[in-house]
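# generate a structure from the sequence data that follows.
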Amino acid sequence: MSDSDMPGVGRLAHAPADHPPVKRAKIGVLLANLGTPDGHDYWSMRRYLSEFLSDKRVIDYPSWKWQPLLQTVILAKRPFTSGANYKLIWNEAENESPLMTITKAQTAAIAAALKARHGDKLMVDFCMRYGNPSTASKVKAMVAAGCEKIVFFPLYPHYAGATSATANDQFFRALMEEKRQPAARTVPEYFDHPLYIEALAQSVEQAWEAAEVKPEKLIASYHGMPKRYLMQGDPYHCQCQKTTRLLRERLGWAPEMIDTTFQSVFGPEEWLRPYTVEHVAALARQGHKRIAVIAPAFSADCIETLEEVNGEIRESFTHAGGEEFTYIPCLNDTPAHVEALVTVIEENLAGWLR
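Next up, the predicted model:
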């Protein structure tokens, strides 16, 4: 047995005295989410929004056309409005966004579950596509810790070029910087995984059970994208529709009980329809006074759910005559969600764990 087989740092058997230390081989599990600004002040928001909105996977307009508009017009104003929205939901106790707080909790729960099952073979951590902690910094840390294999897990149930693909892009760019590249796997979308659907269904059932007056309809609100992306082959729209169908079937509900809508429209293009903010107002005007909204495309509550769904979309419904609006939180670090994520990770570790 070589020294490298022992815990911690060692020296390879029969290696010369000046051979660099060798870490015990591990497998890395790197969770990835969208990202978060470091603060809700103007400059923190500007740095974050500039990185996010400069991503060609997110905004694919030619740079010569988009960047002057972004840097001189959009980023002159939007950091103020976005910062004000973040301030409404900011975790002041930890001085971080809710997405950061929840992602930390998810990572801790997943790490504990995997350690209980597999001991110290795995190193579990998280990164953000935009902002901190960066993907590159976490890949570097895993390689330095002796991870010779890494499973990279974008925490998006549904595939989209602007989410899963750009996260993978950043992961591969980070690998390009490593002298000793680890073997790598990327976790695919899990929008129809039975345990994910079960976790969603349990969250809906708990909300219905807690409601004194039951909602008349459930709205499954997914993050939107330009309709053009669908026509170019992005499967996101179809995967969202299937998640809604599987959730409805698991709940045993009639088709008219659940509607699929899309939120977070940005820019002048037509996006996937119906738009959530318009749809809930239309429902109120049609006489649906009690609705619930769930956001299945988000693995953790964030600005798009806590401020947009539970703020702007709620207001749209009530201003149109709606009376009872129930927001069903994201799955976050609930036990059913953690079990689903751990199972997906283990499925993607097949053959690597002995």
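# contacts, neighbours, all on C-alpha from now
OK.
# just confirm Asn332 is within a strand.
No. Assessed by DSSP: H, G, I helix; E, B strand; the rest coil, Asn332 does not belong to a strand; its assignment is coil.
# and the strands in the chain?
If you assign secondary structure with DSSP state E, the strands in the chain sit at 9-10, 22-23, 26-36, 122-131, 147-154, 183-186, 217-223, 258-263, 290-294, 324-328.
# quick one more, to check against the first:
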Amino acid sequence: MNNNKKQGVLLVNLGTPDEPTAPAVKRFLSQFLHDQRVVDTSRWLWCPILHGVILPIRTPKVAKLYQSVWMEEGSPLMVYSKRQAEKLSQLLDIPVELGMTYGNPSIFSAIERLMAQNVEELIVLPLYPQYSATTTAAVSDALTLAFKQMAEIPAYRFIRDYYDHPLYIKALAQSVRRSWEEKGQADYLLCSYHGIPKRYADNGDVYPQHCEYTTKLLQQELGLSDQQIGMTYQSRFGREEWLQPYTDKTLETLAANGTKSIDIMAPAFASDCLETLEEISVECQDLFKEKGGEEFHYIPCLNDDELHIELMADLIGQYR
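Alright, predicted model coming up:
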């Protein structure tokens, strides 16, 4: 790579509806669930189910959930992602633009904005610490589709994962210790990762190995025993088996076995979003307390925390 060329950073996250309304949520979910990286069922079978059953039923429910977490500035994922891009640009003193795999701003529009600033080389950072075909590879696909629309494409480098990066582990540990200082240390720390169908892992997706290694490194950094920390998978959808253990079932078991207090975090998410602010912080808390648990402490994602921005800068620095 010729480092005399002007560089720019493309930060990529999954995406979010433009508004917490049923039409906006339907547009977003339709694009997201049409991606074969996300749902690999044959299109002739999946599309009628998606448009005839899933979207009509789920859209109003999901819109209400988004309304419950929506911030004054917009969707939490969008708000924190924009802050990340702004702080990273200030720290590195180079152009940084945000693109979403689904929804707005698109990856194509983000690349256009970078090239309008005379950027000749892109450093693409998908905000997924652990690699998965459902997320990281989907970014690569979207990048290729964007390039297909361009007469001249920029040189680029693609950061595939950072699940074991020392600054990532340090940032996670710092967020845990901060929670302990504010609320006290709970009986158990649960790391809840977004799930994928087990079949995907059986077919070669390395995501579960990355999640396990992140948890192991965090455990070592915090000095916790096997009885003080564990990991699970959340957000399963449909009838087939997903990666286990499941977050909800594990919380039920922990409560039933006498665990009174839980610290829970979502290391796979770079920004707080619907899955963390509603599914984990609200639904999982209700479930844990219904089953006999007493204290439930949700530890926020790294968001625009200073150490998180330093991690991104370090990841990008290897290509500068």
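# sorry, back to before: switch the strands of the first structure over to a markdown table; also include mean neighbour count and distance to Trp208 of the first structure.
As requested, the strands of the first structure are exported to a markdown table (neighbours: other C-alpha atoms under 10 Å; distance: least, C-alpha to C-alpha, whole Å):
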| stretch | mean neighbour count | distance to Trp208 of the first structure |
| --- | --- | --- |
| strand 9-10 | 16 | 53 |
| strand 22-23 | 20 | 51 |
| strand 26-36 | 23 | 29 |
| strand 122-131 | 22 | 33 |
| strand 147-154 | 24 | 30 |
| strand 183-186 | 15 | 36 |
| strand 217-223 | 22 | 10 |
| strand 258-263 | 22 | 13 |
| strand 290-294 | 23 | 9 |
| strand 324-328 | 20 | 9 |
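# which of those strands sits closest to Leu272 of the first structure?
When the strands of the first structure are compared by C-alpha to C-alpha, strand 258-263 sits nearest Leu272 of the first structure, at 6.3 Å.
# what span of the second structure lines up against that closest one?
Aligned by TM-score structural alignment, strand 258-263 of the first structure corresponds to residues 229-234 of the second structure.
# and if you look at stretch 280-289 of the first structure?
Counting by TM-score structural alignment, stretch 280-289 of the first structure corresponds to 251-260 in the second structure.
# show residues contacting that stretch.
Asp187, Tyr188, Cys284, Leu287, Phe288, Lys289, Lys291, Gly292, Gly293, Glu294, Glu295 (C-alpha atoms under 8 Å, 6 or more residues apart in numbering).
# where helices are concerned, which of those residues count?
Filtering those for membership in helices, criterion DSSP state H, returns Leu287, Phe288, Lys289.
# what does Arg58 of the second structure align to in the first structure?
Using TM-score structural alignment, Arg58 of the second structure lines up with Arg78 in the first structure.
# that match and Gln263 of the first structure, how far apart?
18 Å (C-alpha to C-alpha, to the nearest Å).
# ok, now Met176 of the first structure?
If you go by C-alpha to C-alpha, the gap between Met176 of the first structure and Gln263 of the first structure works out to 35 Å.
# can you give me the helices in the stretch 101-250 of the first structure?
With DSSP state H, counting those that start in this stretch as the criterion, the stretch 101-250 of the first structure has helices at 135-144, 166-176, 194-210, 227-231, 236-251.
# save the ones you listed as a markdown table, and put in mean neighbour count and distance to Leu155 of the first structure too.
Output for the helices of the stretch 101-250 of the first structure, formatted as a markdown table (neighbours: other C-alpha under 10 Å; distance: least, C-alpha to C-alpha, whole Å):
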| stretch | mean neighbour count | distance to Leu155 of the first structure |
| --- | --- | --- |
| helix 135-144 | 20 | 13 |
| helix 166-176 | 18 | 10 |
| helix 194-210 | 18 | 12 |
| helix 227-231 | 14 | 21 |
| helix 236-251 | 19 | 14 |
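# format those as a markdown table; extra columns: distance to Trp66 of the first structure.
Output for the helices of the stretch 101-250 of the first structure, formatted as a markdown table (distance: least, C-alpha to C-alpha, whole Å):
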| stretch | distance to Trp66 of the first structure |
| --- | --- |
| helix 135-144 | 25 |
| helix 166-176 | 18 |
| helix 194-210 | 37 |
| helix 227-231 | 17 |
| helix 236-251 | 24 |
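# can you pull the contacts of the equivalent of Thr135 of the second structure over in the first structure?
The equivalent of Thr135 of the second structure in the first structure is Thr163 (alignment by TM-score structural alignment). With C-alpha under 8 Å, 6+ apart as the criterion, the residues that contact Thr163 of the first structure are Leu34, Pro154, Tyr156.
# can I get the buried part of the contacts of stretch 251-260 of the second structure as one ChimeraX selection?
To isolate in ChimeraX the members of the contacts of stretch 251-260 of the second structure that are buried, counting by 16 or more other C-alpha atoms under 10 Å, one can use:
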select :187,188,284,287,288,289,291,292,293,295
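# show me which of the contacts of stretch 251-260 of the second structure is closest to Ser75 of the second structure.
Proximity to Ser75 of the second structure was ranked across the contacts of stretch 251-260 of the second structure by C-alpha to C-alpha; first place goes to Cys284, at 20.9 Å.
# could you check how far the residue nearest to the spatial centre of the second structure is from Tyr168 of the second structure?
In the second structure, the centroid-proximal residue (C-alpha atoms, centre = their mean) is Phe269; its distance is 3.2 Å. Remark: distance between Phe269 of the second structure and Tyr168 of the second structure (C-alpha to C-alpha) = 12 Å.
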